[in-house]
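Enquirer: mind looking at a prediction? Sequence and model below.
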Amino acid sequence: MTSDGEKVEIDWYADDRATFGDRVVVARQALGWEQKHLAKRLGVKLKTVQGWEDDISEPRANKLQMLAGILNVSLIWLLTGEGEGINPPAEETMPAEIKELLTQMRQLRCQMKNNLDQMALLEKRIRKSVLGHL
């Protein structure tokens, strides 16, 4: 929600491709805050927050810890995307069609990961075979 009470939609974010700056943006937006509000809470300049969100610069360790706390996300999530971050919409409130689509998406993602793992093993075997024949 924004300060006007307007709900903010976060539809561009994807965990698997998100950068540090993306995670800062999505966590800030989930709270309905503008960059200047976050900057004030952290005691930094607006330009500093803009640099973090644009992946131009990164905060020092002390500000990083503060940032995670203020945004109510884990430090690990902020750095890597793993762990406790923003809460996605609750699935029990979603229509059945969307739940089914999410299930299909998760299954495809799992299959893709398995395929990538198999490809990596095959590439390794090919490399060994090629080097063995040289």
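Expert: Structure received.
Enquirer: when you work out contacts or count neighbours from here on, use the C-alpha atoms and nothing else.
Expert: Noted.
Enquirer: secondary structure element holding Leu131?
Expert: Using DSSP states H and E, Leu131 sits in helix 96-132.
Enquirer: I figured Lys63 hits Leu42, correct?
Expert: Yes: in this structure Lys63 lies within contact range of Leu42 using Cα atoms under 8 Å: 7.3 Å.
Enquirer: and here is the other one:
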Amino acid sequence: MQIEEESLRNSAFMDLTIKEMHTIEAIGLVDLPTSNEVAKKLSVTAGTLSVSIQNLVKKGYVERLNQPNDRRVVRLNLTKKGRLVYRLHHKFHTDMVKDTLTGLEREEAQVLIKGLRNLNQFLDNVKNRMNEG
């Protein structure tokens, strides 16, 4: 994450923190999630997310969309600037995976992928236990 944050600091998006970048990533390009949906995805409180969203709105990466039929529901949408940084961040991750697999035989890549899935499952289990306690 330190390398990721340093990469952001040396880009045109130096005003973003890595946590804000992950919030942008959680909002995504397709759906118009609610704040509660994004907070759940990030495993943060609604209050914590609210502060992040407020900063991202001020910086021009996110916009809040009120629902005309229910003003209590607020959807989140990436602005043009937000979509651009989302795509660049996604490319960063794609390039990282490609470079990691470079030079590996098919069987070696499959073992690495299986190990990373196991690690991800372990971390999800730890996170779930932390959220329960």
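Expert: Sure thing, it's come through. Here the structure is a predicted model, which means the values were calculated and not measured.
Enquirer: overlay the chains and give the TM-score.
Expert: Taking TM-score structural alignment, normalised by the length of structure 2 as the basis, the two superposed chains have a TM-score of 0.30; 73 aligned residues with a Cα RMSD of 5.0 Å.
Enquirer: which residue ranges form the strands in structure 2?
Expert: 62-67, 70-78 (DSSP state E).
Enquirer: got those strands as JSON lines, with distance to Val51 of structure 2 and mean neighbour count columns?
Expert: Formatted as JSON lines, the strands of structure 2 follow (distance: least, Cα to Cα, whole Å; neighbours: other Cα atoms under 10 Å):
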{"stretch": "strand 62-67", "distance to Val51 of structure 2": "12", "mean neighbour count": "16"}
{"stretch": "strand 70-78", "distance to Val51 of structure 2": "14", "mean neighbour count": "16"}
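Enquirer: where along structure 2 do the helices fall?
Expert: With DSSP state H as the criterion, structure 2 has helices at 2-9, 18-27, 35-42, 46-59, 80-101, 106-132.
Enquirer: could I get the strands of structure 2 as JSON lines with distance to Tyr86 of structure 2?
Expert: Formatted as JSON lines, the strands of structure 2 follow (distance: least, Cα to Cα, whole Å):
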{"stretch": "strand 62-67", "distance to Tyr86 of structure 2": "11"}
{"stretch": "strand 70-78", "distance to Tyr86 of structure 2": "9"}
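Enquirer: indicate which one of the ones you listed is closest to Asn120 of structure 2.
Expert: Evaluated over the strands of structure 2, closeness to Asn120 of structure 2 peaks at strand 70-78, with 27.2 Å, by Cα to Cα.
Enquirer: for Ala109 of structure 2, which non-adjacent residue is closest in space?
Expert: Closest residue to Ala109 of structure 2 apart from its sequence neighbours, by Cα to Cα, 6 or more residues apart in numbering: Leu101 at 6.2 Å.
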